[in-house]
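Q: Here is a sequence with its predicted model. Questions after.
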Amino acid sequence: MASPTVIVFGPTGNVARVAAITARKHGAQVVLAMRDPSKEINGIRHEENGYERVQADLTKPDTIREAVLKTGAKKAFIYQVHSSDHLKSSIEALKEAGIDFVVFMSSFTIVDAGGDLEAISPKEHIPYSHARVELSLLEVFGREHFVPIRSGSLATNLMMFNGQAVRNGHVSLWAPESTSDCISADDLGEVAGTVLVNGSDKKIIYLFGPEPLSQQKQIETVARVLQKDIKIDTISTEAEAVEAYKAKGLPEAVARLIAANLAQNTKSFAAREPQIYREGVSNVKEITGHPSTSFQDFVSSNSHLFQ
């Protein structure tokens, strides 16, 4: 039986990179679709056997069509990226060029927004943007030919807003009790790459880390694992939090959204939706063969991110 050819978009990103490596381990020929094919990808050498690099941009349908036709790929991994039509034309290009199965990196926030893809308000930016892509995939490919992976919050999110402060040993937190599941990008990528090659009988795949942790507990875990002194202060008002996020380069609308979401997130998703959460934790082991990675183990394996 011939090896399947899959195309992975954005393989310089942490999740897509692992998805590509995992797909190759499962015997696929892997096309790495990149805006700049000359860029380095950690763990994949240039000209490495089983991989092919092509120039393509998820927001430019013509480049997608050309990449798929050139390589003969039949399966695709994609992720949400801003476009005026929520990737509708890009998804149509995938279909027209011969793709017959898509794995889409979606978001668990769709559940918090009510779960009805059509009804989610544009004001709820994260679930709305992912829901619109899922709707486009439903329309173009049909339910049997795509799988959304609705993941929890990445373990690296902590460093997105507090990275330098953690390294400096002094962190100011807004809503320190705000809780997330801290799933590792490696777990997400491994699931995505496995499903990309082997398919799945699940219509939606939820994925979560094994233990919900507050922001404060995450910082304390980093300090303990790295044996590092980290002072934690609390930002007292939402307005101050917005200004702090703006100072880190975020647009005001995004800063307000993040501050508001953190303030509302003191009850974990595991508590809000226990059945879906348990399913998401067990899915990691069911699909990869190993348990979902704990935040402590993630920090131990990625200490360079925190130092």
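A: The structure has been received and is ready for your questions.

Q: When you work out contacts or count neighbours from here on, use the C-alpha atoms and nothing else.
A: Will do.

Q: which stretches of the stretch 151-300 of the chain form strands?
A: Residue ranges of the strands in the stretch 151-300 of the chain, as given by DSSP state E, counting those that start in this stretch, are 170-174, 179-180, 205-207, 213-214, 231-235.

Q: Which of those strands sits closest to Ile64?
A: strand 205-207 (25.3 Å; CA to CA).

Q: Which elements pack onto the closest one?
A: Judged by 3 or more CA pairs under 8 Å, 6 or more residues apart in numbering; DSSP states H and E, strand 205-207 is in contact with strand 146-151, helix 274-288.

Q: want to try TSV for those, with mean neighbour count as columns?
A: Shown next, in TSV, are the helices and strands packed on strand 205-207 (neighbours: other CA atoms under 10 Å):
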stretch	mean neighbour count
strand 146-151	24
helix 274-288	18
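
Q: Take those and write them to TSV, including distance to Val140.
A: Below are the helices and strands packed on strand 205-207 laid out as TSV (distance: least, CA to CA, whole Å):
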stretch	distance to Val140
strand 146-151	10
helix 274-288	26
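
Q: for these, which one sits closest to Val166?
A: strand 146-151 (24.9 Å).

Q: before we go on, here's another structure to hold up against the first:
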Amino acid sequence: MSAPSVIVFGPTGTVASSAALTAHAHGAAHITLAMRNPSKPLPNAALTEAEQTHSASFSRIQADLTDPASVRTAAAASGAKVAFIYLVFGSHDGMRGAIEALKAAGVEFVVFLSSAGVREGEDPRAVSPAHFIEFQHARVEVALQEVFGDEGYVAVRPGYFASNLFQYAKHIANNKAGGEVVRLVCPEAKFDMIAPEDIGRVCGRLLVEGQQALKQGSGVNVVMLAGPQMLSQAEAVGVIGKAVGKDIQVAGFDDDEEAVRSVMQDLGMPEPGARQIVKNFKAVAEGFSYYGEKYQYERAVGNVLKYGGRVTPFAEWAEANKAKFA
């Protein structure tokens, strides 16, 4: 089977840019980078270099996942048979318009960046709207299943992005002496701290190999992913502190409302999402795990290696990104 042409939406993001670069490395026939502003520089230097060195293998096109007409135009012009998409929060139709546009344009397989909040073995249709973040991802999975069928998509469900810690970057950077307290939402809550680049490598391979890669694994259209080490937020900030040469002191917030306001400000998250994040963090601090049993977590870590080729330790990620915390 010849390698397909692919279209990657949002290549200025870390996961999408890593996916595009990996798809190129795995021999994708052509990669179209679909962007709101095609003239915008790509933050991923390696992808920029690949785009410049192998110019015949890449092209850019204007498209916006909130605008189904632009999605259909871009996908049709690209000739792509495979697409990478991500969640646009607040979509009134669960992104069904964009998904139907991809189908109408000739796309046959979609790799969707979902979330481990939609738990393994859980029917996405059963996810409650009360769980704002999980529900948003689940709606897209449902739309993909109904439009493309079980063989036409894969939902990649990673856990806690290491890059979520960027929400504390300015507080760590401003802590010049390393002696002031950095406030965290539930410092004791443990997460898997998966590197976004690892997620992208998994997505990139799936863009090229699609169902063929899945049949070598679980044979289903869901791939759970997790970082290699469960760390509390306090421990993770300590690792970052070591990378930047600071002894960072941490503490929680005095109340939930203060924590919600901090999440809204630092992440630009709408209030429902911020409240859900705080609620989720509290649940995790009390022992809740998105992965259920230990073997499910270990399998999710194994999937990163199986489909992506390597697993990035958190300390390595912190060292690579220390300039953003300095």
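A: Cool, got the structure. Since we're looking at a predicted model, the values are computed, not measured.

Q: Make TSV from the strands of the stretch 151-300 of the first structure and add distance to Lys75 of the first structure to it.
A: Below are the strands of the stretch 151-300 of the first structure laid out as TSV (distance: least, CA to CA, whole Å):
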stretch	distance to Lys75 of the first structure
strand 170-174	42
strand 179-180	31
strand 205-207	17
strand 213-214	35
strand 231-235	46
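
Q: among these, which is nearest Ser292 of the first structure?
A: Using CA to CA, these put strand 205-207 closest to Ser292 of the first structure, at 8.7 Å.

Q: Can you list the buried residues in the lengthiest helix in the first structure?
A: Assignment by DSSP state H gives helix 125-141 as the longest helix of the first structure. Buried residues in helix 125-141 of the first structure, counted by 16 or more other CA atoms under 10 Å: 126-137, 140-141.

Q: Run a quick neighbour tally on the residue lying closest to Leu267 of the second structure once chain neighbours are set aside.
A: Spatial nearest neighbour of Leu267 of the second structure, excluding adjacent residues (CA to CA, 6 or more residues apart in numbering): Gln167 at 6.0 Å. Neighbours of Gln167 of the second structure under the rule other CA atoms under 10 Å: 16.

Q: And Glu108 of the second structure, by the same measure?
A: By other CA under 10 Å, neighbour count at Glu108 of the second structure equals 16.

Q: Please pull up the equivalent of it in the first structure.
A: Taking TM-score structural alignment, the alignment pairs Glu108 of the second structure with Asp100 from the first structure.

Q: dump the residue contacts of that match.
A: 74-75, 141, 145 (CA atoms under 8 Å, 6 or more residues apart in numbering).

Q: right, and out of these, which lies closest to Ile7 of the first structure?
A: Nearest member of the contacts of Asp100 of the first structure to Ile7 of the first structure, counting by CA to CA, is Lys75, at 6.2 Å.

Q: sorry, back to before: can you name the two of the contacts of Asp100 of the first structure that are farthest apart?
A: Maximum distance among the contacts of Asp100 of the first structure (CA to CA): 12.7 Å, for Lys74 and Phe141.

Q: can you list residues touching both of the two?
A: 100-101.

Q: how near is the aligned partner of Asp256 of the second structure in the first structure to Ala259 of the first structure?
A: By TM-score structural alignment, Asp256 of the second structure lines up with Glu238 in the first structure. Distance from Glu238 of the first structure to Ala259 of the first structure, counting by CA to CA, to the nearest Å: 6 Å.
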